[in-house]
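Enquirer: Quick one: sequence and predicted model below, then my questions.
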Amino acid sequence: MTVRSTGTGPAGPTEAPARGLKEKAAEEFRRFLVLFVYLWVLFGVFALNQGIVMREQGIGWTWQGLAFVNALVFAKVMMLFEMVDPGRWLRRRPLIYPILYEAFLLTLMFLVVHVIETVIAGLVHGKTIGESLPSIGGGGLAGLLSVSVIVFLALTPFFAVRNLSFALGADTLVALLFKEPQDEGRR
């Protein structure tokens, strides 16, 4: 995960060297790819679980391709969400605030986009809006809350890493996560 320099960062003004269009496109593609893979795994596990439950009830198997398509759509939604950066006003507070706030907002956004996407697909296939509304989590308030909590919990680590990257700097976070400690006292 990289921290983009827009002239002002979470800790104040930053200076970034001018980059070419090719570099910017490559960076955006890498960010999209990371988001896509994260979401593909997440939605794939949801689809796998749903398929197992449905098979146990003799209903049949769900199509895993939906996880792929949803990951493509929602990765773009996440990139747009990051561009808007709705949690920036909380960055001077303890990190838990922007982490939970952004995970909550994106959970709501995912649910709204899912409903819109499903309704549009239903309308294209000749259904009414009422017939097209998805049955999230098996339907009802319990199903909606269940899926909402699962998505929220799945998004929280993403926003934890993102906000830690803002606070520590992307290079420091990568070093902490993936490099051997230099100080023998840390072991």
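Expert: Yep, that arrived. Being a predicted model, the structure only gives us computed values, none of them experimental.

Enquirer: going forward, measure contacts between C-alpha atoms and count neighbours the same way
Expert: OK.

Enquirer: what's the closest non-adjacent residue to Leu173?
Expert: Distances taken as C-alpha to C-alpha, 6 or more residues apart in numbering place Ser165 nearest to Leu173, at 5.8 Å, with adjacent residues excluded.

Enquirer: what about the one you found, how many neighbours?
Expert: 18 (other C-alpha atoms under 10 Å).

Enquirer: helix or strand for it, which one?
Expert: helix 140-168 (DSSP states H and E).

Enquirer: Look through the chain and tell me its longest helix.
Expert: Counting by DSSP state H, the longest helix found in the chain is helix 21-56.

Enquirer: what's it packed up against?
Expert: In terms of contacts (3 or more C-alpha pairs under 8 Å, 6 or more residues apart in numbering; DSSP states H and E), helix 21-56 is packed against helix 65-84.

Enquirer: and the comparison structure, right after this:
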Amino acid sequence: MLLGLFTMHEEIALRTHGDIALWPHGFALVNALVLGKVALVVEDLQLGHRIKPTPLIWPIMLESLILAILFIAIHVLEQVIGGWIHGESLAASVPAIGGGGALGLLFSATSFFVAMLPFRAFRIIANAIGMGRVWRLLFGAPSAHP
């Protein structure tokens, strides 16, 4: 969903300059599925759990950083493999992340890092206090009456 939001923002920016492109939405959906799988694998590896669990901000930040780095690496890998399939050279298939250059890479990494913070925070806090308690806090206790 987040990649769809980023894509929608990109489309709004393109429309302000007269360019209309609807293809990024399909790409964002496929990318979201791939990155979702990466996030599940990272969660199974429990990379942030090597840090002491208190305070919880440290594993939240570490896992968000790991996911941001992996998401960018997976995106580059996807583009390189796609370029290889289409017969492009390695240099031609490496994407210009965030518009290119170190600044674009920094902006993209920061965006992914900040975007991952609430997702990782919710999961880590839910693990710490128990999913049942989180469910009751969000939706209330199940009523005893039908």
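Expert: Nice, thanks for sending it over. Keep in mind that this is a model prediction, so the values were computed, not measured.

Enquirer: tm score of chain vs chain?
Expert: The TM-score (TM-score structural alignment, normalised by the length of structure 2) is 0.90; 140 aligned residues with a C-alpha RMSD of 1.4 Å.

Enquirer: Identify the residue of structure 2 aligned to the residue nearest to Leu173 of structure 1.
Expert: Aligned by TM-score structural alignment, Ser165 of structure 1 pairs with Ala126 of structure 2.

Enquirer: Would you confirm that that match contacts Trp135?
Expert: No. Contact criterion C-alpha atoms under 8 Å: Ala126 of structure 2 and Trp135 do not qualify, at 9.1 Å.

Enquirer: by contact count, what packs against the helix holding Ser165 of structure 1?
Expert: helix 96-124, helix 170-178.

Enquirer: Including mean neighbour count and distance to Phe29 of structure 1, could those helices go into CSV?
Expert: Converted to CSV, these look like this (neighbours: other C-alpha atoms under 10 Å; distance: least, C-alpha to C-alpha, whole Å):
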stretch, mean neighbour count, distance to Phe29 of structure 1
helix 96-124, 18, 21
helix 170-178, 13, 18
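
Enquirer: For Ile72 of structure 2, which non-adjacent residue is spatially closest?
Expert: Nearest to Ile72 of structure 2 is Ala109, by C-alpha to C-alpha, 6+ apart, at 7.2 Å.

Enquirer: what residues are up against whatever residue of structure 1 lines up with the one you found?
Expert: In structure 1, the residue paired with Ala109 of structure 2 is Ser148, using TM-score structural alignment. Neighbouring residues of Ser148 of structure 1 by C-alpha atoms under 8 Å, 6 or more residues apart in numbering: Thr107, Leu108, Leu111.

Enquirer: Kindly report the same for Leu103 of structure 2.
Expert: Taking C-alpha under 8 Å, 6+ apart, one finds nothing in contact with Leu103 of structure 2.

Enquirer: ok, so what distance separates Val42 of structure 2 from Glu78 of structure 2?
Expert: 18 Å (C-alpha to C-alpha, to the nearest Å).

Enquirer: Let me have the helices and strands packed on helix 140-168 of structure 1 in JSON lines, extended by distance to Val69 of structure 1.
Expert: JSON lines is the format used below for those (distance: least, C-alpha to C-alpha, whole Å):
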{"stretch": "helix 96-124", "distance to Val69 of structure 1": "11"}
{"stretch": "helix 170-178", "distance to Val69 of structure 1": "29"}
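
Enquirer: Nearest to Leu133 of structure 1 among these would be which one?
Expert: Set against Leu133 of structure 1 and scored by C-alpha to C-alpha, these come closest in helix 96-124, at 5.7 Å.

Enquirer: superposed on structure 2, where does the closest one end up, distance-wise?
Expert: After superposition onto structure 2, helix 96-124 of structure 1 sits on average 0.5 Å from its aligned residues (mean C-alpha distance after the TM-score superposition for structure 1).
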